[in-house]
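> I'd like to go over a predicted model; first the sequence, then the structure.
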Amino acid sequence: MQRAFLPSFLLLSALAAGLNEARAARLVAPATVQDTIVMRLPNRATLTLTVRDAAQLRQLKNYHLDSLTTRLATYITQAEAAAKAGTTNQVTMRFYPDKDQPGQNLPEEIRITAHKPGTDGEKGPTKTQVFLNKKFGIVTTKDGDGHNSFSIGTDGNATANAREDSLKREKRRRSASVELGFDIGLTTLVNSSSTASLQVPSYNNWRSTYINFGLFYVQPLHYTKKSKLAFTIGPEFSGNYIRLTGNDQWVQNGNRTFVETAPDAKQIQQATLYVGTLNLPVMLRLKLKNKEDRTTLSAGIGGFGGTRLTSNIKTEYRLAGTDYNSEDKISGTLNLTPWTYGLQGEIGFHALQLFAKYNMNELFKEGQGPKTHLLTVGLNVLGF
């Protein structure tokens, strides 16, 4: 059967060779397909022909595939020119050779989708569909790197729809989005200084914790298959839990908040100052990916500003001579600064992403509490 249709195959080879550096394309064949022929061309392209039966092979000689190469080159040039001059990201043009020149067994329809070249100078994907009749079609696709894939089959729509789905996914990745963020970490006090009446507390680094969750808007600034640079902004709610060591406890006395050692009759189990803030971080973030579309390196830098929403002091203790725990809780401003602002950065390797935040404002109001700043480090569990 192959000898009988050798001229047709040579014509198809000429069509595939006319496309630059053609690749093998995948074709979803229906269950009724009986014949599949694969040809490897000298330019390393692979031409796959899948038909329902031998009768469709015999029909190929009626479509003048030798002249189709010239027509395609002309149509693709027109589509690329229209895409370049157009105001949208892509232009789809349809040509009807059989209607223009009836009686010559030309393809019923040639549909070409050309994408406007990117701002970085790279050309987007171009897709060409040639329908010889309503079911038997040829589909070629040119990606942003200039490589082509080419397929012929009994259902050109299956390959076309798969490619359209891929383009839609790619468009979503280039578009702005809203993502969920969740961070956990440890809080410490830095740049601290003591006065005669206000001593810097001895805090427990491993039990002073931080938790944060929020939403952020992601606006891509530059996008390629291997990198993404984006601007992010969005509200987040953060909570800092500053826990003391030993038998120390937090105390509020009027317009002063300080740390003192509890009497021996009062055994402190846990003394915690909680500060909850609503922040608005602004970040510039970069993400790099490998060929398998997996993140290899990510980094970000920016700042944040916000306001304190809630704060309290909770002391858990046991009195001498008793076998049960008691708890005291004080809520209010606690002489803390009402506003917060600072710098933040992050760096990640594969699935591990670390962050650091430094509060440039002091934790307490001037003269009403220890002079100290918050520094938080931890992990980004969810995010960019």
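Done, it's in. Nothing here was measured: the structure is a model prediction, and the numbers come from that model. Numbers count the residues shown, from 1 in each chain.
> only C-alpha atoms for contact and neighbour calcs from this point on.
Fine.
> as a check, name the ranges of all helices in the stretch 1-150 of the chain.
With DSSP state H, counting those that start in this stretch as the criterion, the stretch 1-150 of the chain has helices at 6-17, 54-59, 65-85, 97-100.
> and the second one, how far out from the chain's middle?
Using C-alpha atoms, centre = their mean, to the nearest Å, the distance from the centre of helix 54-59 to the centre of the chain it belongs to is 47 Å.
> put this next to the previous one:
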Amino acid sequence: MINVNETTNSMTKTLITAALFLSFLTGVNAQTKKPDTVIVELAKSSKLIFTIKDLSDLPTLKAYDYQALFKDILAKIEAKDTALVAVTPMMTEKSFSNEDWGNFDRKDKDRDEDDDDWDNHSRRKRHYRKNSQSFFNFDLGTNNFLQDGKFPDQDNENYAVRPWGSWYVGFNSIQKIRVTGKFYTELGLGISWYNFKFQNDGIVMNKGDQGVEFIEQTLPEINPIKSKLTASYINVSVVPVIDFGSRPHKSLLWGNSDAFRMGIGAYAGYRIGSYAKQVYTIDGDRERERTRSNFYLNNIRYGARLQMGYRGTDIFVNYDLNELFIADKGPKLNAFSFGVIF
């Protein structure tokens, strides 16, 4: 606690006038230099400090009613028992807003510069948070493939698949970045699964020397139930999106839009696993067989992705531009998938 001895009004006025005069003398030739500080000792542990940064402030300082100001300072110190007092300076003609009174020295300028740097950094961080957001989403839909622009079941091929039961599943981590105005980009990293459920439940896949084979099981004691091919991939994607209802200065861009939005981008994936599965009954017993093999599947997949949404609902369409199987090792098939984004 600061103990300020009570002084007479005349002494107070004299000391303050002296402080202003000394400040003026030391600052005449230094208006563009660092602020000057004058310290007036009032008692053993009390002092009055003036810091003048610009001599143009002197006319304003001369207008203060220092007697009223000093009484107000003493009253607040006695009432609050504090070392830092915020007061409203009294003037003969007009009043000013609250100012903080405390101990200042020539280091204030450096501290102010540091504060400015921190404020600028904070504003940059807030701007970044407003223009990007990370989240997870979930793709759920169906998949199939085309051969020369047609579905294989049109030619009754053994590898024709059922749309219902051929599920496409994907888990993705998305970084959504505002580009400008109504445009933003979604950067994705995730994992997905193709599940091709064959129309003929008796189809058995085999990796032969010349290529992949789709053989129909004809043993009478076997009652086929299901046959499918599953392949999993790690994927990356880039999808630029335009949101027709987005406001350029909207602070939270990850909220549901109230209008139509659409994006077209690209993706690439690397196969991390694949297997064929058959489910059947024999002599009344249910059996499952799972054969892990690459089946001459391409290790890389890449293609185009379309996203469309309205309010809280989004759909996707993926189309692989490269073939599912290695050239000359399997049928020329281009896989695709479509569904809903959760």
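Perfect, I can see it now. Being a predicted model, the structure only gives us computed values, none of them experimental.
> could I get the TM-score for this pair?
TM-score for the superposed pair, counting by TM-score structural alignment, normalised by the length of structure 2: 0.58. Supporting figures: 221 aligned residues with a C-alpha RMSD of 3.2 Å.
> quick revisit: which of the helices of the stretch 1-150 of structure 1 sits closest to Phe304 of structure 1?
Closest approach to Phe304 of structure 1 among those is made by helix 65-85 (40.6 Å; C-alpha to C-alpha).
> residues in structure 2 aligned with that closest one?
The aligned range for helix 65-85 of structure 1 in structure 2 is empty, by TM-score structural alignment.
> over to stretch 126-144 of structure 1?
Against structure 2, there is no aligned range for stretch 126-144 of structure 1 (TM-score structural alignment).
> where's Leu58 of structure 2, which helix or strand?
Secondary structure from DSSP states H and E places Leu58 of structure 2 in helix 58-62.
> what range in structure 1 matches the helix or strand following that helix?
Per DSSP H and E, the first helix or strand lying C-terminal to helix 58-62 of structure 2 is helix 66-80. Using TM-score structural alignment, helix 66-80 of structure 2 lines up with nothing in structure 1.
> tell me the buried residues in helix 66-80 of structure 2?
Tyr66, Leu69, Phe70, Asp72, Ile73, Ile77 (16 or more other C-alpha atoms under 10 Å).
> what's around Tyr159 of structure 2, how many residues?
Summarising burial for Tyr159 of structure 2: neighbours were counted as other C-alpha atoms under 10 Å, giving 23.
> now for it: what does it line up with in structure 1?
That one, Tyr159 of structure 2, aligns with Pro201 by TM-score structural alignment.
> what's the spacing between its match and Pro97 of structure 1?
Distance, Pro201 of structure 1 to Pro97 of structure 1, using C-alpha to C-alpha, to the nearest Å: 84 Å.
> quickly find the element holding Gly188 of structure 2.
Per DSSP H and E: Gly188 of structure 2 is located in strand 183-197.
> structure 2: helices as residue ranges?
For structure 2, applying DSSP state H gives helices covering 9-27, 58-62, 66-80, 108-131.
> the ones you listed: which one's closest to Asp148 of structure 2?
Closest to Asp148 of structure 2 of the helices of structure 2, according to C-alpha to C-alpha: helix 108-131, at 42.9 Å.
> buried ones in the closest one, by neighbour count?
Here helix 108-131 of structure 2 shows Lys130, Asn131 as buried, counting by 16+ other C-alpha under 10 Å.
> now that helix against strand 183-197, angle please.
In terms of direction (axes from the mean of the first three to the mean of the last three C-alpha atoms, to 10 degrees), helix 108-131 of structure 2 departs from strand 183-197 by 40 degrees.
> packing partners of helix 108-131 of structure 2?
In terms of contacts (3 or more C-alpha pairs under 8 Å, 6 or more residues apart in numbering; DSSP states H and E), helix 108-131 of structure 2 is packed against strand 167-180.
> thinking again about what came up before, rebuild the helices of structure 2 as JSON lines, extending it with distance to Arg261 of structure 2.
Formatted as JSON lines, the helices of structure 2 follow (distance: least, C-alpha to C-alpha, whole Å):
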{"stretch": "helix 9-27", "distance to Arg261 of structure 2": "63"}
{"stretch": "helix 58-62", "distance to Arg261 of structure 2": "59"}
{"stretch": "helix 66-80", "distance to Arg261 of structure 2": "59"}
{"stretch": "helix 108-131", "distance to Arg261 of structure 2": "17"}
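> any idea how far the most centrally placed residue in structure 2 lies from Lys94 of structure 2?
Central residue of structure 2 (C-alpha atoms, centre = their mean): Gln133, 2.2 Å from the mean position. Note on Gln133 of structure 2: its distance to Lys94 of structure 2, by C-alpha to C-alpha, is 50 Å.
> try Arg129 of structure 2
43 Å.
> and Gln307 of structure 2, by the same measure?
In this view, Gln307 of structure 2 and Lys94 of structure 2 are 63 Å apart by C-alpha to C-alpha.
> between the two, which is the more surrounded one?
Just comparing Gln307 of structure 2 and Lys94: by other C-alpha under 10 Å the higher neighbour count belongs to Gln307, 21 against 9.
> alignment lookup: the more buried one to structure 1.
Under the alignment (TM-score structural alignment), Gln307 of structure 2 pairs with Glu346 of structure 1.
> now Phe214 of structure 2
In structure 1, Phe214 of structure 2 lands on Val259 (TM-score structural alignment).
> same thing with Leu321 of structure 2?
Aligned partner of Leu321 of structure 2 by TM-score structural alignment: Met360.
> ok, Glu287 of structure 2 - contacts?
Neighbouring residues of Glu287 of structure 2 by C-alpha atoms under 8 Å, 6 or more residues apart in numbering: Val279, Tyr280, Thr281.
> and it, what's its match in structure 1?
Under the alignment (TM-score structural alignment), Glu287 of structure 2 maps onto Ser326 of structure 1.
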